[in-house]
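Novice: kindly generate the corresponding structure for this input.
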Amino acid sequence: MVGKLKKFFGRKPRLSREQAMTAFHRRYASFKELLQANADLAGILAGLNAAQHGERHMETSQVRKEARRAIFRCDRMAAALNDISGRRHLGLNAAVHSIAGRIEKELDQRTRGDVPSLTLNLTEVDASMAYSVGGKNANLGELRNMLDMPVPRGFAITIKAGTIFLLRTPGLFKSVYSLLRSVDPDKPDNINAVSRQVEKLIREAPVPKEVEDALLKAWDLAYGNDPNAVAALRSSAIAEDGVQSFAGQYRSLLGVTRNDLIPSFKVVVASLFSPRALTYRASHGYALDAMGMGLCCVEMVRARAAGVVFSRHPVDLRSNSIVINGLWGLGEMVVDGSGTPDQWLVSRATGKITKTTIAHKAVRLRLVRHGSGVESEMVPVPDALRDVPCLSDDQVRRLADMAMELERHYQYPQDMEWAVDEEDQIVLLQTRPMGLDSMAEEKAAPILGHLRPLLSGADVAARG
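Specialist: The predicted structure follows:
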């Protein structure tokens, strides 16, 4: 009767010590569950983040599994918080279920990106397959199959093939992992020494027969019985050609023949553990034992000229120009900055060429066959071509049109590599999102004050 009166007058009945301790233990258990679910969720998200950045490979089925684990942990956190607070946050459950629905819908659109094959002809690849074949392959397949743009013949070596080689070759991963554990990020000499040992292990390891057979079969399907077929074998890691790019950290081999394919495959995979790649991962908090390496094997274009196109000016962000750089021969001298290219600026608004700068081009890179092998060599440019533009105005405008089409398709400014073959036809070698610098160069000028710059007017190859 007293309890009813207290309740009637708004006073809560006093709990017994036993009831109070029971309530306390229940809330304490919920608090511990909240902390544990939060820690588990952090681990799941770290794994998904590693997959997104190419440090870990996940099939879409694995991503879905991890996403569901994350949602379950969020649900447990919401329930625990409500138990602790006396059910004052009931809206959290509805929010969790809403987010879960959006994630499931997104994953359902990505399922076709998983492929069980070790190789795929580029005719079978598109952008949805990036998590299985890497960014470079996915972009080339998208150009060919979705946009009907000219790309070389070739095939993708899936991330699964590289993973089988690294994880199923007896003792290989154990030895590699043991070496990686000794890396000291603050000691460059240590990183270089470990890198050399790891790369040596990988290059000397036997490639599993199922991988070797798949690679050679893919070569024969892509190039037929052409004895003169020569390919470029490039890395195609998961995040390599994304907005957050790992581009340039891994190896590319030119002049690869069928006889070179298997050892070349090992060389490119080994570059996952190059000093530069290990240093980058160590300094940015990524796992050192990355396994997400696919490869792109495309026929080398016997290029009369080659270069790059930026759909937006890479330095002057206020400019409304497309920038095209090119020179005679293979385009590696443009990409690595070792050659001074011809340059064209094309208006994004009108498509008209607004500025042309023709460089003196004394040497060029050409493919030269030596016996059974092919190598790229530096050779002199004929005198009659040294001060002649490597592209016609029509080709410049065509490249500019392609760059704009790609930017519209990907909804992001593009960095596109191109070549002109011996039949004077444009061939696209790759495209990727531009690494835009948000700081305009003139912002740095006042810092110089009265100091005289050592160099001005040049193009930035990479911000340091």
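
Novice: all contacts plus neighbour counts: C-alpha atoms, from now on.
Specialist: OK.

Novice: what segments of the stretch 201-350 of the chain are strands?
Specialist: 231-237, 252-256, 293-299, 305-310, 321-328, 342-347 (DSSP state E, counting those that start in this stretch).

Novice: in TSV: these, plus distance to Ala23 and mean neighbour count.
Specialist: Putting the strands of the stretch 201-350 of the chain into TSV (distance: least, CA to CA, whole Å; neighbours: other CA atoms under 10 Å) gives the following:
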stretch	distance to Ala23	mean neighbour count
strand 231-237	53	28
strand 252-256	64	19
strand 293-299	53	29
strand 305-310	65	27
strand 321-328	68	28
strand 342-347	72	23
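
Novice: next one: stretch 365-378 to chain centre, how far?
Specialist: 29 Å (CA atoms, centre = their mean, to the nearest Å).

Novice: with stretch 193-200 instead?
Specialist: 23 Å.

Novice: can you give me the buried ones in that stretch?
Specialist: Using 16 or more other CA atoms under 10 Å as the test for burial, stretch 193-200 gives 194-195, 198-199.

Novice: for Phe273, which of the strands of the stretch 201-350 of the chain is the nearest?
Specialist: Distance to Phe273, taken as CA to CA, is lowest for strand 293-299 among the strands of the stretch 201-350 of the chain, at 10.9 Å.

Novice: the closest one packs against which elements?
Specialist: With contacts defined as 3 or more CA pairs under 8 Å, 6 or more residues apart in numbering; DSSP states H and E, the packing partners of strand 293-299 are helix 130-133, helix 135-145, strand 154-157, helix 159-168, strand 231-237, helix 261-270.

Novice: structure for this one too, so we can compare:
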Amino acid sequence: MNAVQTLRKLLGLTPRISRERAMAAFTRRYASFKELLQANADLAGILAGLNAAQRGDRSLETRQVRKEARRAILQCERMAVCLNAISNQRHQALVSAVEALGGRIERELEQHTRGDVTSLTLPLSEVDASMAYSVGGKNANLGELRNMLDMPVPRGFAITIKAGTLFLLRSSGLFRNIYSQLRSVDAEKPSTISAASREIQRLIMEAPMPDMVSGPMLAAWDEAFGAQGDTVAALRSSAVAEDGVQSFAGQYRSILGVRRQDLLAAFKKVMASLFSERALTYRAAHGYALDATGMGLCCLEMVRAKAAGVAFSRHPVDLRSNCVLINGLWGLGEMVVDGSGTPDQWLVSRATRKIAQATIARKETRLQLTHTGTGVESTLVDVPEELREVPCLSDEQAR
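Specialist: Next up is the predicted model:
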């Protein structure tokens, strides 16, 4: 060590660094400072909402309170990390303390309150319309049809919103990484939504499935369908508010042809659709939080359908009509739902049960389940020529 270095050390002076290194260090700290301010603002907004709920000025379900509390923990952790970065890593103890406090709060959040549904799965025999905030709208309505109206509903079970939340929150670092991606989204720049969506869906598909989630799901399958056999099911989203004032219907995935060995992978695919480009764009445009976690799933045995479609008990466009509107085509009904196929259409009078009008389309293709080397898939195939202009329902079936 030369005399100049010795003197600098004695005086507590640090060696001069280059302008480039100095600017790089300043840029990093300034970025941490900006993120600190944003995290503080986000935390203030969350706490204001919780305070309003506590005063009774705002209505929040227990599930929503838990979610907001978890978001608050995340913002506190962001602030601690940023402060530590600004101080050149001199406050690591602060980061550890915040994480420990977050753990204590998380354990409090796990405590059950009156009315909570604690199961990760439920047979449809135990579901009704009052449970929409626990199992999602689709499951709640199916349970109501089955149990209150004694209508025929295929075998199946509900995967509760708690199961999806545990998967997102208990897979190590998954929700934190998802939130990090969502922070990069600019609603005015579609490219940022697309990039975040791709990365988040990759993170979800690669995340390990916690045993506490996978075990109950496989057990529910065995109870509903039996551990052996060739049962083929559909796994569909049953999200909170999916068919509410702002409709998310059709934005989340449905997986057809699911077998027992496909169940866990299909679960991930449906959960990942919470963050599809279309869903993120919709939430950003309508002021919903991007970090949605309220996803239940509905697992139903698939009907071996020759024809399928949709029936509206009231005409969805002509409000003066007193007819039931039926749309149908050969094969599975997804092509009716997503608009990729032109269906046959019937108007059936509610009063007389007579067919008021029938419009038969030319049906070139149909969707059907096909056994492949790796499982069962829904594939598009040609409709036999002799069936293309034949109604997929007889008049009696339509009535």
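
Novice: which one of the strands of the stretch 201-350 of the first structure lies nearest to Ala222 of the first structure?
Specialist: Across those, closest to Ala222 of the first structure is strand 293-299 (CA to CA), at 8.9 Å.

Novice: what's the average distance of that closest one to the second structure?
Specialist: Its aligned residues in the second structure lie a mean 0.8 Å from strand 293-299 of the first structure after superposition (mean CA distance after the TM-score superposition for the first structure).

Novice: in the second structure, what range does that strand match?
Specialist: Aligning strand 293-299 of the first structure against the second structure (TM-score structural alignment) gives residues 295-301.

Novice: next: stretch 246-258 of the first structure.
Specialist: Under TM-score structural alignment, the match for stretch 246-258 of the first structure is residues 248-260.

Novice: any idea how far apart the tips of that stretch sit?
Specialist: 28 Å (CA to CA, to the nearest Å).

Novice: from the buried residues of stretch 193-200 of the first structure, which land in helices?
Specialist: Among those, the members found in helices (DSSP state H) are 194-195, 198-199.

Novice: strands of the stretch 351-464 of the first structure, residue ranges please.
Specialist: 353-357, 363-370, 373-380, 414-420, 426-433.

Novice: so stretch 4-13 of the second structure matches what in the first structure?
Specialist: So stretch 4-13 of the second structure sits over no part of the first structure, by TM-score structural alignment.

Novice: which position in the second structure aligns with Gly331 of the first structure?
Specialist: In the second structure, Gly331 of the first structure lines up with Gly333, judged by TM-score structural alignment.

Novice: now stretch 63-83 of the first structure: buried residues?
Specialist: Buried-residue list, stretch 63-83 of the first structure, by 16+ other CA under 10 Å: 63-64, 66-67, 70-83.

Novice: now do that stretch: distance to the chain's middle.
Specialist: 30 Å.

Novice: hmm, back to that, let me have the helices and strands packed on strand 293-299 of the first structure in TSV, extended by distance to Lys355 of the first structure.
Specialist: TSV is the format used below for these (distance: least, CA to CA, whole Å):
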stretch	distance to Lys355 of the first structure
helix 130-133	37
helix 135-145	28
strand 154-157	36
helix 159-168	43
strand 231-237	33
helix 261-270	39
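
Novice: out of those, nearest to Ile358 of the first structure?
Specialist: strand 231-237 (28.4 Å).

Novice: which residues in the second structure does the closest one align to?
Specialist: Counting by TM-score structural alignment, strand 231-237 of the first structure pairs with residues 233-239 of the second structure.

Novice: mean shift between that stretch and the first structure?
Specialist: Mean deviation for stretch 233-239 of the second structure: 0.8 Å (mean CA distance after the TM-score superposition for the first structure).

Novice: which residues are contacting that stretch?
Specialist: 135-139, 161, 252-259, 266-267, 270, 294-302 (CA atoms under 8 Å, 6 or more residues apart in numbering).

Novice: do stretch 188-206 of the first structure as well
Specialist: 166, 169, 172, 176, 179-180, 182-185, 263, 266-267, 269-271, 273-275, 278-279.

Novice: quick one: buried ones out of these?
Specialist: 166, 169, 172, 176, 180, 183, 266-267, 269-271, 273-275, 278-279.

Novice: quick one: which of those residues is nearest to Glu375 of the first structure?
Specialist: The closest of these, once distances to Glu375 of the first structure are taken by CA to CA, is Val267, at 16.0 Å.

Novice: contacting residues around the closest one?
Specialist: 199, 202-203, 251.

Novice: most neighbours among those residues, please name it.
Specialist: Ile202 (24 neighbours; other CA atoms under 10 Å).

Novice: counterpart of it over in the second structure?
Specialist: Using TM-score structural alignment, Ile202 of the first structure sits opposite Ile204 in the second structure.

Novice: how much space between that match and Arg236 of the second structure?
Specialist: Counting by CA to CA - Ile204 of the second structure and Arg236 of the second structure are separated by 17 Å.

Novice: how about Glu396 of the second structure?
Specialist: Distance of Glu396 of the second structure to Arg236 of the second structure, given as CA to CA: 30 Å.

Novice: check Arg259 of the second structure too.
Specialist: Look at Arg259 of the second structure and Arg236 of the second structure: by CA to CA, they are 14 Å apart.
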